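Novice: Generate a structure from the sequence data that follows.
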Amino acid sequence: MATLAVVVASPIILETIYAPDRDYSVAGDVGQAYGGASAVVGAIALLVVAASVLLQYRQHGAQRAESLGRFNEELVALAMENPKYRQCWGARVSPQDVDEDLFYYCSKLIKMWTQAWELHRIDERQAREYLKNFFDSEIPRLFWESHGDWHRRGAARSPADRFRELVNEEFLLAKKGGAPSRAYEVFPPAGAELSGPRTTIEQ
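Specialist: This next block holds a predicted model:
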């Protein structure tokens, strides 16, 4: 800011210092220096503008991603609250004999842990503990078997990609370790008489 103020005020300063009968060759030298300073100020201003535009672009992209995430959450919530809307998504997200709500819920759990990972709220040890317990149940295994990307793994380019790699690794370890300790349980609809869960999928 100080350099900019000096550059702007320099013509007035020159007029005050140099009278009509003075040697203007000195003023010419100062003028050349003034031109160099203007170039420096112009370059700095250009860099500031470019940095500002880049920052605004990134902020706009982050806001759009956040808005898209919220919209997706609203659609999933609507499908969970009103099962009739699920047919608009296409084929069933779960096998015919598995309640789709369970797959929607698994998706929400994975998204929650992914966001916690991106915000550095959980570390790798905690993430693996959560996922190991997650895949010790039949429904999460069925969900990731159908909707995970464990069979086409690639290089992790972002924190979210890295977390999905952890999910894939724990899923494959769970499958290698044998059957889950918790089989699929069917509960009666809300409001119906509760007689306890029953297992419907044979191992």
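Novice: Please count neighbours and contacts with C-alpha atoms only from this point.
Specialist: Will do.
Novice: Report how many residues lie close to Trp144.
Specialist: Using other C-alpha atoms under 10 Å, Trp144 has 19 other residues around it.
Novice: Residues contacting the strand or helix carrying it, please?
Specialist: Per DSSP states H and E: Trp144 is located in helix 138-147. Contact partners of helix 138-147, identified using C-alpha atoms under 8 Å, 6 or more residues apart in numbering, comprise Ser94, Leu102, Phe103, Cys106, Phe134, Phe135, Phe171, Pro180, Ser181, Arg182, Ala183, Tyr184.
Novice: where along the protein do the strands fall?
Specialist: Assigned by DSSP state E, the strands in the chain fall at 185-186, 198-199.
Novice: same for the first one, what does it pack against?
Specialist: Helices and strands touching strand 185-186, as assessed by 3 or more C-alpha pairs under 8 Å, 6 or more residues apart in numbering; DSSP states H and E, comprise strand 198-199.
Novice: and if you look at the last one?
Specialist: In terms of contacts (3+ C-alpha pairs under 8 Å, 6+ apart), strand 198-199 is packed against strand 185-186.
Novice: Please list all residues in contact with Tyr104.
Specialist: Counting by C-alpha under 8 Å, 6+ apart, Tyr104 has contacts Val76, Met80.
Novice: Next one: it relative to Trp144, how far apart?
Specialist: Distance of Tyr104 to Trp144, given as C-alpha to C-alpha, to the nearest Å: 11 Å.
Novice: Ser181 now?
Specialist: As judged by C-alpha to C-alpha, Ser181 and Trp144 stand 17 Å apart.
Novice: Sequence B follows; please return its structure for comparison with A:
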Amino acid sequence: MASLDTSWPLLAEVGQTYDAAAALLTALALLGVVGSLIMQAREMHIARMEGHRANHMELLRMAIDDPVYQRAWATSLPEFTQDHIRQHLYINLVMSFWSINFDLGTIFDSELQYQASALFQGEAGRRYWEVARLIRQREARGRQRRFVQIVDDEYRKAIDAGPAAISADAPASTPASGTLVSPDRARLFGIALGAAALIAAGAVTEHLLHNRTSRLR
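Specialist: Below you'll find the model as predicted:
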């Protein structure tokens, strides 16, 4: 009996140890479930953003391609020519593309600064931001505040640097074959290459998001 009496405290300590371990494992399992739910909610939010972006891009493409839809914007852009409206809609499309990828973390501050600086070398980019900046500043939330701040800083730098280097209107004459590429065309080519790189990054992001959402179904 004496040996049994001395074993009860030991058994009690062992039981308490197992209880503590079980509680720790339960807490870890709960944290894993919470983390999984947070990740799923984030992925669903990103998927909704991608769907919204796709619809927005399609609407803008329709307006860019069809003069009938372009005239629907004439009341909000009364001083714009048809070419200016198309430029405005195109830049809005590019800006929205930058915005969604900045939210997703596929565009960093330095890349956004470079692209915005190149955009504001032209009259069309400056004209767009003059119209859109107050709206975007008012509606910015979360990381979008940082996005708008970076773009606006690059716009102010461009304005302080002097007149736009690239005209929004078509040149009066086309240079003959074999002539050197003008600085304006070189800048436009650089912007086009940058936009192509961002589009490629967006395509990869969209593919990854599609795979993630497929796993959630």
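Novice: quick one, which of the strands of structure 1 is packed in tightest?
Specialist: strand 185-186 (a mean of 14; mean count of other C-alpha atoms under 10 Å).
Novice: Give me the neighbour count for the residue mapped onto Arg146 of structure 2 from structure 1.
Specialist: With TM-score structural alignment as the criterion, Arg146 of structure 2 lines up with Arg162 in structure 1. The tally of other residues near Arg162 of structure 1 (other C-alpha under 10 Å) stands at 17.
Novice: With adjacent residues omitted, what lies nearest to Arg162 of structure 1?
Specialist: Distances taken as C-alpha to C-alpha, 6 or more residues apart in numbering put Ala156 closest to Arg162 of structure 1, at 5.1 Å, once the chain neighbours are dropped.
Novice: From what I see, the one you found and Glu165 are in contact.
Specialist: Yes: under the criterion of C-alpha atoms under 8 Å, Ala156 of structure 1 makes contact with Glu165 at 7.3 Å.
Novice: the more surrounded of these two?
Specialist: Glu165 (18 against 12).
Novice: which residues in structure 1 does stretch 40-52 of structure 2 align to?
Specialist: Taking TM-score structural alignment, stretch 40-52 of structure 2 hits residues 56-68 over in structure 1.
Novice: Which parts of structure 2 are helices?
Specialist: Assigned by DSSP state H, the helices in structure 2 fall at 2-65, 67-70, 82-104, 109-119, 123-139, 143-161, 183-216.
Novice: CSV for these, including distance to Thr174 of structure 2?
Specialist: As requested, the helices of structure 2 are exported to CSV (distance: least, C-alpha to C-alpha, whole Å):
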stretch, distance to Thr174 of structure 2
helix 2-65, 24
helix 67-70, 25
helix 82-104, 18
helix 109-119, 23
helix 123-139, 19
helix 143-161, 27
helix 183-216, 12
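Novice: who wins for proximity to Ala172 of structure 2 among those helices?
Specialist: Across the helices of structure 2, Ala172 of structure 2 has its closest neighbour in helix 183-216 (14.2 Å, C-alpha to C-alpha).
Novice: for that closest one, which positions count as buried?
Specialist: Arg187, Leu188, Ile191, Gly194, Ala195, Leu198, Ile199, Gly202, Thr205, Glu206, Leu209 (16 or more other C-alpha atoms under 10 Å).
Novice: what angle separates that helix from helix 109-119?
Specialist: 140 degrees (axes from the mean of the first three to the mean of the last three C-alpha atoms, to 10 degrees).
Novice: and the angle from helix 183-216 of structure 2 to helix 82-104?
Specialist: Going by the same axes, to 10 degrees, helix 183-216 of structure 2 makes 50 degrees with helix 82-104.
Novice: what's helix 183-216 of structure 2 packed up against?
Specialist: helix 2-65, helix 82-104, helix 109-119.
Novice: so which of those helices comes closest to Leu134 of structure 2?
Specialist: Closest approach to Leu134 of structure 2 among those is made by helix 82-104 (13.9 Å; C-alpha to C-alpha).
Novice: picking up where we left off before, so the helix holding Trp144 of structure 1 versus helix 100-118, what angle?
Specialist: 80 degrees.
Novice: and helix 138-147 of structure 1, which stretch of structure 2?
Specialist: Going by TM-score structural alignment: helix 138-147 of structure 1 matches residues 123-132.
Novice: how distant is the matching stretch from the center of its chain?
Specialist: 19 Å (C-alpha atoms, centre = their mean, to the nearest Å).
Novice: residue contacts, Ala116 of structure 1?
Specialist: Ile122.
Novice: What number of residues are in the vicinity of the residue nearest to Ala74 of structure 2 when sequence neighbours are not counted?
Specialist: Spatial nearest neighbour of Ala74 of structure 2, chain neighbours left out: Phe80 (7.5 Å); criterion: C-alpha to C-alpha, 6+ apart. Using other C-alpha under 10 Å, Phe80 of structure 2 has 16 neighbouring residues.
Novice: Leu173 of structure 1 versus Trp150 of structure 1, what's the distance?
Specialist: 11 Å.
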